[in-house]
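J.: sharing a model that was predicted from the sequence below.
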Amino acid sequence: MANKSIADIRINYAKKQLLEEDAEYDPIQQFSKWWKEAIESEILEVNAMTLATASADGIPSARIVLLKDFSEKGFTFFTNYESFKGHQLADNPRACLVFFWKELERQIRITGLVQQVPAPESDSYFQSRPEGSRIGAVTSPQSHVIESRKWLDDLYQKNASLFAGKKIERPDYWGGYIVRPVVIEFWQGRPGRLHDRLQYTLQENNEWKMERLAP
């Protein structure tokens, strides 16, 4: 395996198909359908998704974050507003999310506009987190340069002592974003690289148009 060429690494996808007559008219309902199947498949960290953002001048950046909610309104995740992605979203409130569920040979790509969720929603989710995660959110100046791991660990322990037996309030610089989709693509791996791709595009009348894309 160590000497195997990268070009020779390939899998022939053949588990499922995605046909128009089997797809939901609404992409959120289609996502919900696939989400349920992914949950039932016990995929590890099924809610892990790539979040791609870009600066005001178009320089892209991507990282893995965790989906925490979805509805007809959009897809929600939480983070530090003062992080690198937070600054990019402030300057350019557009993003793309990508799920890849290799166990099902499926990919979902969601492109949309981004807004911060209302403060009460962020408060509620913050209080649902484990205590260690809440202390971590208060402690970490996410994406900023720090002097050492020891500095971070010492600050965490200081905050853990400070908040011992007390309610940890959500800091103003931490909260949720919702990605309101305008395009959603569902990708199903097929043999011979002739994959199924169904794209839903939001129209001016707020209805969705479904089209098949060439693989």
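T.: It's in.
J.: rest of the way, CA atoms for contacts and neighbours
T.: Fine.
J.: nearest residue to Ala54 in space, ignoring adjacent ones along the chain?
T.: Nearest residue to Ala54 in three dimensions, chain neighbours excluded: Pro60, at 4.1 Å (CA to CA, 6 or more residues apart in numbering).
J.: burial count for the one you found?
T.: By other CA atoms under 10 Å, 12 other residues sit near Pro60.
J.: for the strand or helix carrying Tyr125, packing partners?
T.: Counting by DSSP states H and E, the element that carries Tyr125 is helix 119-128. Counting contacts by 3 or more CA pairs under 8 Å, 6 or more residues apart in numbering; DSSP states H and E, helix 119-128 packs against strand 174-188.
J.: this is the comparison structure:
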Amino acid sequence: MDATSRPPSLAGLRRTYEGEPLLETGVAADPVTQFSLWFQEALDAGLPEPNAMVLATASAGGRPSARTVLLKGYDESGFVFYTNFESRKGRDLAENPRASLLFPWHPIRRQVRVEGSVVRLPHEESAAYFASRPYGSQIGAWASRQSAVVRSREELDARYEDLAARWPEEPPVPDFWGGFRVVPSEMEFWQGQLDRMHDRLRYRRTSTGWALERLAP
């Protein structure tokens, strides 16, 4: 490798982290309540798309895959997103219904990680959300065979136009599209601190509730 083809140095990307201490005495008793508090603070801080989360899945054979999706709802039962069931993530979850989520809130030096099992939402719940989407997104859900190879952008656009002509008003819900809920078994809250001595608090589901423990950074 000659000098002109060397990758750029990463030395200039070093940074320090400093935040409020994350102490066991200062967090909620359950992780969803704590997530709600932090999510509101991410909103208040003006973070762009604080509901963007990295979704990691694995096939039955253990081949991992990750992508960014949008959180569309959460409560004590779990974290909800919507997708094409025939996409790579949809196929992974059909074979291996477990996933990990990561909320990378870098500007406020925080991240939240969620691990758990995954269940499909009832059709009625997915249909209600589909009806709330903009018309263009509804047609887009039909037009995109997500994760399939497409010969050209023109082919994709032509399919969209054909479907828009077929359904000039609200289209039906695709039978290959809907929601998933990640039911957490673990949730970790990370707060950046000086000298890489970060705070990591993990909630772990037990037979009697949630156990809270500190992890080394």
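T.: Right, received. Where do you want to start? Since this is a predicted model, take the numbers as computed values, not measurements.
J.: quick one on the thing from earlier: now check the second structure for the residue matching the residue nearest to Ala54 of the first structure.
T.: The alignment partner of Pro60 of the first structure in the second structure, by TM-score structural alignment, is Pro64.
J.: does its match touch Ala58 like I think?
T.: Yes. Contact criterion CA atoms under 8 Å: Pro64 of the second structure and Ala58 qualify, at 4.2 Å.
J.: in what helix or strand does Ala52 of the first structure lie?
T.: Using DSSP H and E, Ala52 of the first structure falls in strand 48-54.
J.: what about that strand, how far off from the second structure?
T.: Compared with the second structure after fitting, strand 48-54 of the first structure has a mean deviation of 0.2 Å; criterion: mean CA distance after the TM-score superposition for the first structure.
J.: in whichever helix or strand comes after that strand, what's buried?
T.: The helix or strand immediately downstream of strand 48-54 of the first structure is strand 60-66, counting by DSSP H and E. Within strand 60-66 of the first structure, the residues that count as buried by 16 or more other CA atoms under 10 Å are Leu66.
J.: show me where the first structure has strands.
T.: 48-54, 60-66, 69-71, 74-80, 94-101, 106-116, 174-188, 196-202, 208-212 (DSSP state E).
J.: put together JSON lines for the ones you listed, with distance to Ser143 of the first structure on each row.
T.: Below are the strands of the first structure laid out as JSON lines (distance: least, CA to CA, whole Å):
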{"stretch": "strand 48-54", "distance to Ser143 of the first structure": "15"}
{"stretch": "strand 60-66", "distance to Ser143 of the first structure": "12"}
{"stretch": "strand 69-71", "distance to Ser143 of the first structure": "24"}
{"stretch": "strand 74-80", "distance to Ser143 of the first structure": "9"}
{"stretch": "strand 94-101", "distance to Ser143 of the first structure": "18"}
{"stretch": "strand 106-116", "distance to Ser143 of the first structure": "19"}
{"stretch": "strand 174-188", "distance to Ser143 of the first structure": "13"}
{"stretch": "strand 196-202", "distance to Ser143 of the first structure": "34"}
{"stretch": "strand 208-212", "distance to Ser143 of the first structure": "37"}
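J.: hmm, the residue nearest to Ala54 of the first structure is touching Leu51, no?
T.: No. Using CA under 8 Å, Pro60 of the first structure is not in contact with Leu51; the gap is 10.5 Å.
J.: so what sits against both of these two?
T.: Contact criterion CA atoms under 8 Å, 6 or more residues apart in numbering; no residue bridges Pro60 of the first structure and Leu51 by contacting each.
J.: for the residue nearest to the spatial centre of the second structure, which non-adjacent residue is spatially closest?
T.: The second structure has Met53 as the residue nearest its centroid, 3.1 Å off, counting by CA atoms, centre = their mean. Once flanking residues are discounted, Met53 of the second structure sits nearest to Phe103: 4.7 Å by CA to CA, 6+ apart.
J.: the first structure: which residue goes with the one you found?
T.: By TM-score structural alignment, Phe103 of the second structure lines up with Phe99.
J.: closest to Ser32 of the first structure out of the strands of the first structure?
T.: The closest of these to Ser32 of the first structure is strand 69-71. By CA to CA, the value is 8.7 Å.
J.: what range in the second structure does that closest one sit on?
T.: Against the second structure, strand 69-71 of the first structure falls on residues 73-75 (TM-score structural alignment).
J.: would you mark the buried spots in stretch 17-26 of the second structure?
T.: Within stretch 17-26 of the second structure, the residues that count as buried by 16+ other CA under 10 Å are Tyr17, Glu18, Leu22.
J.: and of those, the nearest to Met187 of the second structure?
T.: Nearest to Met187 of the second structure among the buried residues of stretch 17-26 of the second structure, with distances taken as CA to CA, is Leu22, at 14.5 Å.
J.: which residues touch the closest one?
T.: Gln191, Asp199, Arg200, Leu201.
J.: can you verify my assumption that the residue nearest to Met53 of the second structure contacts Val54?
T.: Yes. The pair Phe103 of the second structure / Val54 is scored as a contact, 6.6 Å apart, by CA under 8 Å.
J.: picking up where we left off before, superposed on the first structure, what's the mean shift for the match of strand 69-71 of the first structure?
T.: Looks like 0.3 Å for stretch 73-75 of the second structure (mean CA distance after the TM-score superposition for the first structure).
J.: buried sites along that stretch?
T.: Going by neighbour count (16+ other CA under 10 Å), the buried part of stretch 73-75 of the second structure is Tyr74.
J.: cool, and stretch 24-33 of the first structure?
T.: Neighbour-count burial for stretch 24-33 of the first structure [16+ other CA under 10 Å]: Pro27, Ile28, Gln30, Phe31.
J.: sweet, I'm off.
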